[in-house]
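# pasting the sequence and the predicted model now:
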Amino acid sequence: AINPNYIASRNLVGPVGNTVSLLIDQLIATAGANPDNIYIIGYSLGAHAAANAGKAQNGRINTIIALDPAGPLFAFGQADAVSPADGRYVETIMTNAGLNGINTPLGQANFYPNGGRTQPGCGTDLGGSCAHDRAPTFYAESVRAGTPFRAMRCADHGQILAGSCT
């Protein structure tokens, strides 16, 4: 069963995103912020909240980074879920796709470290929280590391799982 606190939090991703959008409006109006320079990064439920801020800004935000967007009670195409139209560039990093994270590519670029479901060092991880929690760490490493992560283009998630990407 899903925790009732999760359900309440899940139902607030739209209002939280709208509040962030109002803050962005204030930054633009009073501080001269430029949407070209705005990046919104969110993890789990926060990934969907970040996307909702982008939706409220009509997709004019430069970049939205969705770190293992929450999966329970979300589906691709839902009005308050991450979508490629939420910003000019929307990227996802999926580390626990299909359990705590959504199992659908939601961005213009979708990264699945180590296949995107389980992560090295997490052991059995039946609840998936260890793998899910790796998304922010991987993102931080990707922007700090001197050596870029290796990536391969895949047609879909099934190709990733089959190991047949080129």
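It's in. Numbering: from 1, shown residues only.
# please count neighbours and contacts with C-alpha atoms only from this point.
OK.
# what helices or strands is the helix or strand hosting Tyr139 leaning on?
Assigned by DSSP states H and E, Tyr139 falls within helix 134-144. Helix 134-144 sits against strand 63-67, with contacts defined as 3 or more C-alpha pairs under 8 Å, 6 or more residues apart in numbering; DSSP states H and E.
# quick one, the strand it packs on and helix 134-144 angle?
140 degrees (axes from the mean of the first three to the mean of the last three C-alpha atoms, to 10 degrees).
# check which helices and strands strand 63-67 sits against.
Judged by 3+ C-alpha pairs under 8 Å, 6+ apart, strand 63-67 is in contact with strand 39-43, helix 45-56, strand 89-93, helix 134-144.
# hmm, try it at 7 Å
Applying 3 or more C-alpha pairs under 7 Å, 6 or more residues apart in numbering; DSSP states H and E, one finds that strand 63-67 contacts strand 39-43, helix 45-56, strand 89-93.
# relative to helix 45-56, how tilted is it?
Using the same axes, to 10 degrees: strand 63-67 against helix 45-56 is 160 degrees.
# tally of neighbours for the residue nearest to Ala53 when sequence neighbours are not counted?
Excluding the flanking residues, the one nearest Ala53 by C-alpha to C-alpha, 6 or more residues apart in numbering is Gly17, at 4.1 Å. Gly17 has 24 neighbours, counted by other C-alpha atoms under 10 Å.
# likewise for the one 5 residues further on?
For Leu22, the neighbour count with other C-alpha under 10 Å is 15.
# second structure for comparison follows:
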Amino acid sequence: MKMAVFARNLRSLIAAHHDGNVSEAARALKINRTQLNRYLMEETWPREAQLRQICAHFSTDARLLMEPLDTINAPAPAVTVHDGIAAIAAERQRQIEVEGWTPGHDDQHQGAELAQAAAAYVLNCCDDSDSPARRFLGADIWPWADEWWKPSGDPRRDLVKAGALIAAEIDRLDRMASRVVSAEGGA
């Protein structure tokens, strides 16, 4: 459903800025036309770098992925403060599409494991040692098997992973709350 929102937004922006000419838009965006068509056909999401190009070109931000254009208040400047949001959204999409961590899978983690995993990645960025070897502080609270603990050594990358896990946990909590309301008869 959200992929449809992104595709609709992208079609609207191409229509407004390039008279609907996908080839012209692809050249301006420096994105392969076939890849751009895959976004328009709701086949895939853009990677983080391509999302940044799209947002900068159309003077918008990462809300383009999830919100209809008419609900996005004011366009953001070409260099946005929302690069972190775009990175988190792209990582969450990668987790779903590449890793298979779908909402249904996330719903199985009812003991705050997603939030705990996010905290582990955040802690990993708090290494204050002067040692050349990183300490990977978050490993102590990692909720799953060690093979799934994949710190990058790059604080930004680990914070992006944490943000995506936080988003997954928020979505899980929202789905759970929605089910409770539905079970109570829409109260």
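That came through, no problem. Please read these numbers as outputs of a predicted model, since none were measured by experiment.
# mind telling me the TM-score for this superposition?
For this chain pair, the superposition-based TM-score is 0.29 by TM-score structural alignment, normalised by the length of the first structure; 86 aligned residues with a C-alpha RMSD of 5.4 Å.
# what helix or strand is the residue nearest to Ala53 of the first structure on?
Assigned by DSSP H and E, Gly17 of the first structure belongs to helix 13-31.
# what's in contact with stretch 16-25 of the first structure?
49-50, 52-53, 56-57 (C-alpha atoms under 7 Å, 6 or more residues apart in numbering).
# returning to that earlier point: now the angle from the helix holding Gly17 of the first structure to helix 45-56?
Going by the same axes, to 10 degrees, helix 13-31 of the first structure makes 60 degrees with helix 45-56.
# buried residues of helix 13-31 of the first structure, list them for me.
13-14, 16-21, 24-25 (16 or more other C-alpha atoms under 10 Å).
# what's the closest of those residues to Val90 of the first structure?
In terms of C-alpha to C-alpha, no member of the buried residues of helix 13-31 of the first structure lies closer to Val90 of the first structure than Gly17, at 15.3 Å.
# count the neighbours of Leu36 of the second structure for me.
Neighbour tally, Leu36 of the second structure, other C-alpha under 10 Å: 22.
# contact partners for it?
Neighbour list for Leu36 of the second structure: Ala26 [criterion: C-alpha under 7 Å, 6+ apart].
# from Ala15 of the second structure, how far out is it?
When distance is defined by C-alpha to C-alpha, to the nearest Å, Leu36 of the second structure is 14 Å away from Ala15 of the second structure.
# same check on Leu165 of the second structure?
Remark: distance between Leu165 of the second structure and Ala15 of the second structure (C-alpha to C-alpha) = 35 Å.
# which one's more surrounded, the two?
Remark: of Leu165 of the second structure and Ala15, Leu165 carries more neighbours, 25 against 14, as counted by other C-alpha under 10 Å.
# so that one makes contact with Leu114?
Yes - with contacts defined as C-alpha atoms under 7 Å, Leu165 of the second structure counts as touching Leu114 at a distance of 5.7 Å.
# got the angle for the helix holding Tyr139 of the first structure vs strand 39-43?
Using the same axes, to 10 degrees: helix 134-144 of the first structure against strand 39-43 is 150 degrees.
# buried stuff in helix 134-144 of the first structure?
134-136, 138-139.
# so where does Tyr39 of the second structure fall, helix or strand?
helix 33-40.
# no, scratch that, I was asking about Met3 of the second structure
helix 2-18.
# and that helix, what other elements does it pack with?
helix 22-29, helix 33-40.
# nearest to Asn9 of the second structure, out of those?
helix 33-40 (9.1 Å).
# hmm, back to that, the helix holding Tyr139 of the first structure versus strand 89-93: what angle between them?
120 degrees.
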